[in-house]
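Asker: Sequence and computational prediction follow.
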Amino acid sequence: CISFFFNGFKFYEFDFISFHSKHGDHFFQFANWNLSSSTVEESETDSEESDVSGSDGDDTSWISWFCNLRGNEFFCEVDDDYIQDDFNLCGLSSQVPYYDYALDLILDVDSSHGDMFTEEQNELVESAAEMLYGLIHARYILTSKGMAAMLEKYKNYDFGRCPRVYCAGQPCLPVGQSDIPRSSTVKIYCPRCEDIYYPRSKYQDIDGAYFGTTFPHLFLMTYGHLKPHKASQSYVPRVFGFKLHKP
């Protein structure tokens, strides 16, 4: 901690803080500036969201850590019991490299592979764990528990609103254009105009297969009372007040 004084009064101080991410190999360092209360009573704290939230304690699970990463707000937390049932993971071992190691990482199972693998291999395991969790997630959100978790996010507008003016801020649902990984990124589906749109930029790198093509439609069938009336208004182009003739 270093402090600066001006005419005998402390003007400001800053701390250099370093920490180690529980699930990463990199150290981070930053300067935390604190203005003295003798000069400024309040400081502006409106800053970018942390890349990781809620992962301060050693007891944080990998699933909670992953879902709380900035940009992963579309994901819900999959129950451990669901993941531990081999039936629910049928067919995924052939799609995901380092499958067993990735599964151990997701379930926080102690493994010695970190000592045997190179740094590059450990990074591949981390990447495989994210892919495996995404594919498990696509299946989980089609279950009653998964839909209930996504319902809370839908009610909180976590998936965003339709950008179309005549949809009047209709909340959207995440959808994939393909169930095959790495085919397309996630989009948001509007139940009112029944069209899809790009989400906010921080979500545009998420694989659409992690939500699948079925979810929003099965969700609205399950919670039929949430399905809005189809948009009746549409924009009419005019020139000097006259409607354009459609050929």
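Answerer: Great, that's in hand. Numbering: from 1, shown residues only.

Asker: Going by C-alpha atoms from here, please, whenever you check contacts or count neighbours.
Answerer: Will do.

Asker: How much space separates the spatially closest residue to Leu135 that is not a sequence neighbour from His20?
Answerer: Distances taken as Cα to Cα, 6 or more residues apart in numbering place Tyr210 nearest to Leu135, at 5.2 Å, with adjacent residues excluded. Here Tyr210 is placed at a distance of 29 Å from His20 (Cα to Cα, to the nearest Å).

Asker: ditto for Asp115
Answerer: 18 Å.

Asker: hold the first one in mind and look at this next one:
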Amino acid sequence: DDIDTSNTPDYVQGAARILYFLVHQRYVLSPRGLDTVRRRFLYKAEVDPIFGKCPGLGCNGMPLLPYGASNDYNPSGSQDSRAKRYCASCEQVFYHWDSKVDGCAWGNSFCHLFLMEFYDELFSSWRSAAHVPPTVKSIFGFPLHSSATVASKFQL
């Protein structure tokens, strides 16, 4: 049966929503969470990518990844705090017009960590002709060095 939340105070429901977003962010950054997103991504990548396709002409329909500008919940609910989409080809961040999810649900590290782990498997077939200034790649707030993707390929 469904749980009756009509007697639950609004502040409790709001706190539960924030907690869910933050737990989701932690989960998708874990190895198991990354693999779950990879499998969902592969399932629909060719026909109808789960997070949409890049609108850039030079990106040839590159599948997008979710991106949050901040790891912290923004109670204002403004357009800037909502989840966006990131293109690995042109390295641009796009607003997703119907997104009602706060960007903290994905955080600003997910898409770059996902690309470090699975770029060759998922994205190597797409090539970009676009020449747009790239978004600064970072994981946990630290900018990535250009050799970081090369170093992550080696087994320790």
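Answerer: Received it, and whenever you're ready, just let me know what you need. Since the structure is predicted, the reported quantities are computational estimates derived from the model, not experimental observations.

Asker: Tell me which residues are up against the helix ranked longest in the second structure.
Answerer: Longest among the helix segments of the second structure by residue count, using DSSP state H, is helix 10-29. Outside helix 10-29 of the second structure, the residues within contact range by Cα atoms under 8 Å, 6 or more residues apart in numbering are 33-34, 36-37, 73, 102, 104-107, 109-110, 113.

Asker: Just flag the most distant two among those.
Answerer: Checked with Cα to Cα, those reach their widest spread between Thr36 and Tyr73, with 23.3 Å between them.

Asker: What segments of the first structure are helices?
Answerer: Taking DSSP H as the criterion, the first structure carries its helices at 62-67, 80-84, 99-106, 113-116, 119-140, 144-155, 215-222.

Asker: possible to save the ones you listed as CSV with distance to Phe9 of the first structure and mean neighbour count?
Answerer: Written out in CSV, the entries for the helices of the first structure read as follows (distance: least, Cα to Cα, whole Å; neighbours: other Cα atoms under 10 Å):
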stretch, distance to Phe9 of the first structure, mean neighbour count
helix 62-67, 42, 19
helix 80-84, 55, 13
helix 99-106, 51, 19
helix 113-116, 51, 11
helix 119-140, 49, 20
helix 144-155, 49, 17
helix 215-222, 60, 17
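
Asker: Make a markdown table out of these and add distance to Pro174 of the first structure.
Answerer: Putting those into a markdown table (distance: least, Cα to Cα, whole Å) gives the following:
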| stretch | distance to Pro174 of the first structure |
| --- | --- |
| helix 62-67 | 15 |
| helix 80-84 | 21 |
| helix 99-106 | 23 |
| helix 113-116 | 34 |
| helix 119-140 | 11 |
| helix 144-155 | 10 |
| helix 215-222 | 7 |
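
Asker: any idea how far Pro228 of the first structure is from Ser201 of the first structure?
Answerer: 26 Å.

Asker: of the two, who's got more company?
Answerer: More crowded of Ser201 of the first structure and Pro228, by other Cα atoms under 10 Å: Pro228, with 14 against 8.
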